[in-house]
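S.K.: sequence first, predicted model second:
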Amino acid sequence: MLTSPNIGYFPTCDGHQLYWERHGTPGTEPVFFLHGGPGGRSSRHHLEFFDLCCFDIILFDQRGGGRSMPQGQLQHNNTGQCVEDIDALRRYFGFQKISLLGVSWGSWLAIQYQQRYPDALLKTTLVSVFVPFAQNVRAYDKTLSDALAGPRARSIYQILNNGCEAQQRQAAIGWLKAILKLNGQSMDPSALEHFADQEAVRAIRLELHYHVNHYFFTHTDEGLVVDANTEVIQGTKDRFGMASLRWLRQRQSIRCRLLHAGHNAFDRAIVKTVRHSLKRGCGTNKKRLPKVQ
């Protein structure tokens, strides 16, 4: 097992630098962790989902997010390019096949990866699933707009792109309050002011870049088929996650574990279930896995 993580940057062909970390035990089952967002980042806390002795874990920050550079970059940043990044990293690390753990927005990237690279997959675990089909995005947008009690998401996005620094900070604070309200959470006003720095502004602008573009959902996505070796772990109190799960189940039978939880993937019950789910079929993956030649 790695006593300290390997860390680096992967250059894409179109100007992005993807920050990555490698944890766990090389030669065991490789798992790529796909964080939430868009505009989110990976964290060492995400290692709570894994038994480090059983998996070769790749954490990375998606385009424009976290420590990837340029931070908050909107150019060459869409769903398809994020999916291509996953496979570019797979080849960079020399893995023939990988497993995916996708949380929230990351669950949609995992589903998209299945459509493009089915032969490169071992298994997929989707947590607090999010599918940006039109009805779900409209409902999400309306809920957030009601919580904003003022400008809609598109107006916030315009301010974050064109407003002065003070206007951007206030718009970011308004957006954060709406997200917290949606998730039944709150934050001390002074802590919220401190949190809404320029890094947060860039992250929210990137999130809204995807939101106002309907997460680049296409007509082709309406007919997608989820890989058979997929398991969904979903909180029943997560309104948009449950809507996403119903959308998936209308298209095919899908294995799912429903928990009395919300959207927060760090809920104790969710973390415990994810750790158990990831080990399904682990007995067949004890041997060292082949690499790309």
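M.R.: Ah, there it is.

S.K.: from now on I want contacts and neighbour counts done on CA atoms only, so please keep to that.
M.R.: OK.

S.K.: give me the contacts around the helix or strand containing Glu21.
M.R.: Assigned by DSSP states H and E, Glu21 belongs to strand 17-24. By C-alpha atoms under 8 Å, 6 or more residues apart in numbering, the residues outside strand 17-24 that reach it are 1-2, 4-12, 51-63, 67-70.

S.K.: alright, now check it against this:
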Amino acid sequence: MALFPPIECYRQGHFSVGQGHQLYLEESGNRDGIPVVVLHGGPGGGCSPVLRRFFDPQRFRIIVFDQRGAGQSRPLASIHDNTTADLVTDLESIRAHLGLDQWMVFGGSWGATLALAYLAEHPQRVSGMVLRGVFLCRQQDRDWLYTEGGAARLFPQAWQRLLAAAPEGEGGLLERYRRGLETPKARHYARAWCNWEATLALMPTLADGAGSDDELCMATQEIHYFLHQGFLPSPLLERCAGSQVPTEIIQGDRDFVCPADQALALHKVLPNSVLHWVEGGSHSSSHPAIAEALVQAVRRMETRISV
């Protein structure tokens, strides 16, 4: 089963959530279908038209939005009043604005983190979850990404390029890049930052130079969030443990951004979850095997929540 054919939105625009933030919000598919909200990765990753294509447009009301400061939301790359609690509040604002009692939640990587944070606060609003490449944002998960004892051991050349491109000065890697993103060379530092993640995701990297708006958003917000431990008041596993919300977890065995121990740990604390291993699957939802697994997971979830 391939991705569903491209579809157009029937509604799109900006939605004010206060504090100066305007979120880009779109709806597509069947207005009377099963509501599903799609949470993009990052933080700061932004959404794309591909995210609509995991869902049968005849069966689902597909709600996609850019989180604060990401994608087409405004202000661009803003980190002011931008915390996980703010993002959870935004989700509730969107749900209430659309007049929905419950919705399915679909997210990967940071999108899975946000989905779990939302579940912890508003379990009665979640009909089911489809999660990919689970990121729990624990200290050990952040250390895997940004210390020499983690993924750097698997990709030493790329790690050295990330270190070499970092601004000089005191502090750890994240703090040095944070300072760099406040200088006129911000987009060059953003490109170097995003190339490291692309390497871990087994995706092509880009030549040294000035990064795009999307790269600037990703670098700025990831560093902002990870310097603050994801703005999580307590561990997600503890907060979500025992939830009976139907959950499908998709995990590639070649995901070097979010290693598989995180998906397994989540599966163990969610008694109504099913963990699907994807042989050869990497981190990206665009990986063919991962994309196929996600389409099938959505089909299974539709059946599970319709019983």
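M.R.: All right, it came through fine. None of these values were measured; they are calculated from a predicted model.

S.K.: rewinding a little: and the strand holding Glu21 of structure 1, which stretch of structure 2?
M.R.: Under TM-score structural alignment, the match for strand 17-24 of structure 1 in structure 2 covers residues 22-29.

S.K.: once aligned to structure 1, how far is that stretch on average?
M.R.: Following the fit onto structure 1, the mean deviation recorded for stretch 22-29 of structure 2 is 0.5 Å by mean C-alpha distance after the TM-score superposition for structure 1.

S.K.: pretty sure His14 of structure 2 is in a helix, no?
M.R.: No: using DSSP: H, G, I helix; E, B strand; the rest coil, the assignment for His14 of structure 2 is strand, not a helix.

S.K.: ok, for it, nearest residue in space, not its chain neighbours?
M.R.: Closest residue to His14 of structure 2 apart from its sequence neighbours, by C-alpha to C-alpha, 6 or more residues apart in numbering: Tyr24 at 4.5 Å.

S.K.: ok, so what distance separates the one you found from His40 of structure 2?
M.R.: The spacing between Tyr24 of structure 2 and His40 of structure 2, counted by C-alpha to C-alpha, to the nearest Å, is 12 Å.

S.K.: same question, Glu292 of structure 2
M.R.: Separation of Glu292 of structure 2 from His40 of structure 2 (C-alpha to C-alpha): 18 Å.

S.K.: between those two, who's got more neighbours?
M.R.: The residue with more neighbours, out of Glu292 of structure 2 and His40, is His40; 26 against 17, by other C-alpha atoms under 10 Å.

S.K.: and for that one, nearest residue in space, chain neighbours not counted?
M.R.: Spatially, and ignoring its direct neighbours in sequence, His40 of structure 2 is nearest to Gly111 (4.9 Å; C-alpha to C-alpha, 6+ apart).

S.K.: do Gly174 of structure 1 as well
M.R.: Using C-alpha to C-alpha, 6+ apart, the closest residue to Gly174 of structure 1 is Leu148 (6.3 Å).

S.K.: so what's the residue count around the one you found?
M.R.: Around Leu148 of structure 1 there are 20 other residues, counting by other C-alpha under 10 Å.

S.K.: quick one: contacts for it?
M.R.: By C-alpha under 8 Å, 6+ apart, the contact set of Leu148 of structure 1 is Gly174, Trp175, Lys177, Ala178.

S.K.: same list (those) but as JSON lines, adding secondary structure.
M.R.: JSON lines is the format used below for the contacts of Leu148 of structure 1 (three-state DSSP):
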{"residue": "Gly174", "secondary structure": "helix"}
{"residue": "Trp175", "secondary structure": "helix"}
{"residue": "Lys177", "secondary structure": "helix"}
{"residue": "Ala178", "secondary structure": "helix"}
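
S.K.: and of the residues you listed, the nearest to Leu126 of structure 1?
M.R.: Leu126 of structure 1 has its nearest neighbour among the contacts of Leu148 of structure 1 in Ala178, at 25.0 Å by C-alpha to C-alpha.

S.K.: is the residue nearest to that closest one when sequence neighbours are not counted in a helix, a strand, or coil?
M.R.: Of all residues beyond its chain neighbours, the one nearest Ala178 of structure 1 is Ala147 (4.9 Å), with distances taken as C-alpha to C-alpha, 6+ apart. Put simply, Ala147 of structure 1 is helix when judged by three-state DSSP.

S.K.: ok, Ala147 of structure 1 touching Lys181?
M.R.: Yes: Ala147 of structure 1 is within contact range of Lys181, at 6.9 Å (criterion: C-alpha atoms under 8 Å).

S.K.: can you report how many residues lie near the counterpart of the residue nearest to His40 of structure 2 in structure 1?
M.R.: In structure 1, Gly111 of structure 2 lines up with Gly106, judged by TM-score structural alignment. Neighbour count for Gly106 of structure 1, taken as other C-alpha under 10 Å: 25.

S.K.: which of the contacts of strand 17-24 of structure 1 are buried?
M.R.: Buried subset of the contacts of strand 17-24 of structure 1 (neighbour count, 16 or more other C-alpha atoms under 10 Å): 9-11, 51-52, 54-63, 67-70.

S.K.: just these: which are in helices?
M.R.: Assigned to helices by DSSP state H, none of these qualify.

S.K.: in strands only, show me those.
M.R.: Among those, the ones falling in strands (DSSP state E) are Tyr9, Phe10, Pro11, Phe55, Asp56, Ile57, Ile58, Leu59, Phe60.

S.K.: and the two most separated of those residues?
M.R.: Greatest spatial distance among these (C-alpha to C-alpha): Pro11 and Phe55, at 24.8 Å.

S.K.: corresponding residue for Leu180 of structure 1 in structure 2?
M.R.: In structure 2, Leu180 of structure 1 lands on Ala198 (TM-score structural alignment).

S.K.: mean per-residue distance, stretch 297-305 of structure 2 to structure 1?
M.R.: Mean for stretch 297-305 of structure 2 is 4.0 Å (mean C-alpha distance after the TM-score superposition for structure 1).

S.K.: could you check how far that stretch is from the centre of its chain?
M.R.: Put simply, stretch 297-305 of structure 2 sits 21 Å off its chain's centre (C-alpha atoms, centre = their mean, to the nearest Å).

S.K.: what sits up against stretch 240-255 of structure 1?
M.R.: 128-132, 136, 140, 223, 225-226, 228, 230-232, 234-236, 263.

S.K.: overlap of the contact sets of Tyr24 and His40 of structure 2?
M.R.: Common neighbours of Tyr24 of structure 2 and His40 (C-alpha under 8 Å, 6+ apart) are Asp66, Gln67.
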